[in-house]
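curious how this folds, go ahead:
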Amino acid sequence: MSVHTLIDLLEQLDTVHHHMLDLAAEKKKVIIANEVESLIKIMNQEAKLVKQIEILEQKRAVSAQQYLRERGIKSELNLNLTELSRLVFDVEEKKRLLAIQEKLSETLQKLKRANELNQKLIEQSLSFIDLSLDILVGRPNQDVTYHHPADRSGNMARSGLFDSRA
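Okay, here's the model as predicted:
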């Protein structure tokens, strides 16, 4: 086995992560449009891609271990790509390995930023829903007017149908 198998697996990982990045962009649109059904479909697609990534990651780890054994290294260390590239002596293979490492790293950073943005959008949507519920259901009277702390005779019941802050 050569380093080509490892490079091919890394390229496949990059491709799947690009699909995740595309889904993240779609997810952003449906979050903004408040399309819950579409969001669920996207999340199901993401789950399938995550399974693919897990399988490719396992294959990558096995491939890296095989490469190390073929080089006479019996260690079971889980080396990262930079460390592994130090054991690749063919200049072209090393360049390809480092290039795909950089490409995959950039893709992962983009995906991380997209996921962080989507998380913030979801948090904002939930805050808006909570505020809307508070406006619709109404706040309890004690939140609006002053009551002396010793005065327990004030109405403690919420005036709405349910406590949205629970």
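
only C-alpha atoms from now on, for both contacts and neighbour counts.
Fine.

where along the protein do the helices fall?
The residue ranges that make up the helices of the chain, judged by DSSP state H, are 3-32, 36-70, 81-85, 91-137, 141-144.

most tightly packed of these?
Across those, the average number of neighbours (mean count of other C-alpha atoms under 10 Å) peaks for helix 3-32, which reaches a mean of 18.

circling back to that earlier point, wait, which of the helices of the chain is closest to Arg152?
Each of the helices of the chain was checked against Arg152 via C-alpha to C-alpha, and the shortest separation belongs to helix 141-144, namely 10.8 Å.

where's that closest one relative to the chain centroid, distance-wise?
40 Å (C-alpha atoms, centre = their mean, to the nearest Å).

sequence B follows; please return its structure for comparison with A:
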Amino acid sequence: MLSLQIIKSMEKLIMLHESLLVISEQKTVAIKEGNMEKLQPLLVKERKHVQALEQMETSRQKEVKAWFEVNNLQGKNETITTMLEMIDDKEQQKVLEDVTIHLTHSVTNLKRQEQLNQALIQQSLQFVELSLDMMNPSITNLNYGNTKETESIKRSVFDSKA
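Now for the predicted structure:
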């Protein structure tokens, strides 16, 4: 019975991850457009989803721990993988395995999308830095003469006075 609660928690985690993936894809569009007004509410929405994910994950971990306690397996590594090895009911085992695989795919897809967003932001920052560098005149361009000659003349004048 407790493993059904874990399955439901994992299904909720899948839903949250998939919803977060949609937000991440919307962020990609906003980043490509350079639209900060569109990006800001997405970041707020994303933060709320992440908080919900953290709460759901904490709940899932407690349920897994409780399952191990109920089945007198406290010394074991309290993970879903270990749980899959210990479940006797083949039907529940199969459902839990499928949900675990689905959750893994959801997390992987979200991670891939966020890596794309990070790369796009990095490219945008590089473009901004390049643009700023092109707009700011270089200090060496401001000096018309050779700086080494100027320094040697200053030194020789200083040396002769000393």
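
TM-score for this pair?
TM-score for the superposed chains, counting by TM-score structural alignment, normalised by the length of structure 2: 0.85, backed by 152 aligned residues with a C-alpha RMSD of 2.3 Å.

distance to Asp151 of structure 1 for the helices of structure 1 - can I get that in JSON lines?
Rendered in JSON lines, the data for those read as follows (distance: least, C-alpha to C-alpha, whole Å):
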{"stretch": "helix 3-32", "distance to Asp151 of structure 1": "45"}
{"stretch": "helix 36-70", "distance to Asp151 of structure 1": "46"}
{"stretch": "helix 81-85", "distance to Asp151 of structure 1": "68"}
{"stretch": "helix 91-137", "distance to Asp151 of structure 1": "25"}
{"stretch": "helix 141-144", "distance to Asp151 of structure 1": "11"}
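
structure 1: which residue goes with Leu73 of structure 2?
Residue-level alignment of Leu73 of structure 2 against structure 1, with TM-score structural alignment as criterion, gives Ile73.

number of residues surrounding its match?
For Ile73 of structure 1, the number of neighbouring residues by other C-alpha atoms under 10 Å comes to 13.

what distance do you get for it to Ile100 of structure 1?
Taken as C-alpha to C-alpha, to the nearest Å, the spacing of Ile73 of structure 1 relative to Ile100 of structure 1 amounts to 23 Å.

what do you get for Ile32 of structure 1?
In terms of C-alpha to C-alpha, Ile32 of structure 1 sits 33 Å off from Ile100 of structure 1.

contact partners for the spatially most central residue of structure 2?
The centre of structure 2 sits closest to Glu114, judged by C-alpha atoms, centre = their mean, with a distance of 5.5 Å. By C-alpha atoms under 8 Å, 6 or more residues apart in numbering, the contact set of Glu114 of structure 2 is Ser24.

one more: Thr100 of structure 2?
Neighbour list for Thr100 of structure 2: 10, 80 [criterion: C-alpha under 8 Å, 6+ apart].

what do we get in structure 1 for it?
Thr100 of structure 2 maps onto Gln101 in structure 1, with residues paired by TM-score structural alignment.

corresponding residue for the residue nearest to the centre of structure 2 in structure 1?
By TM-score structural alignment, Glu114 of structure 2 lines up with Asn115 in structure 1.

from Lys95 of structure 1, how far out is the closest residue to His19 of structure 1 other than its chain neighbours?
Across the structure, with C-alpha to C-alpha, 6 or more residues apart in numbering as the measure, the residue nearest His19 of structure 1 apart from its sequence neighbours is Leu49 (7.9 Å). Between Leu49 of structure 1 and Lys95 of structure 1 the distance, using C-alpha to C-alpha, works out to 28 Å.

one more: Asp151 of structure 1?
Computed as C-alpha to C-alpha, the Asp151 of structure 1 to Lys95 of structure 1 distance reads 76 Å.

isn't Thr28 of structure 2 right up against Asn117?
Yes - the criterion here is C-alpha atoms under 8 Å, and Thr28 of structure 2 meets it with Asn117 at 5.7 Å.

who's in contact with Val3 of structure 1?
Shown here is Val3 of structure 1, whose contacts under the criterion C-alpha under 8 Å, 6+ apart are 67, 88, 93, 97.

contacts only, for the third one.
If you count contacts by C-alpha under 8 Å, 6+ apart, Glu93 of structure 1 has them with 3-4.

how big's the offset between stretch 113-129 of structure 2 and structure 1?
After superposition onto structure 1, the average distance of stretch 113-129 of structure 2 to its aligned residues comes to 0.5 Å, using mean C-alpha distance after the TM-score superposition for structure 1.

kindly report the same for stretch 57-68 of structure 2.
After superposition onto structure 1, the mean distance of stretch 57-68 of structure 2 to its aligned counterpart is 0.7 Å, using mean C-alpha distance after the TM-score superposition for structure 1.
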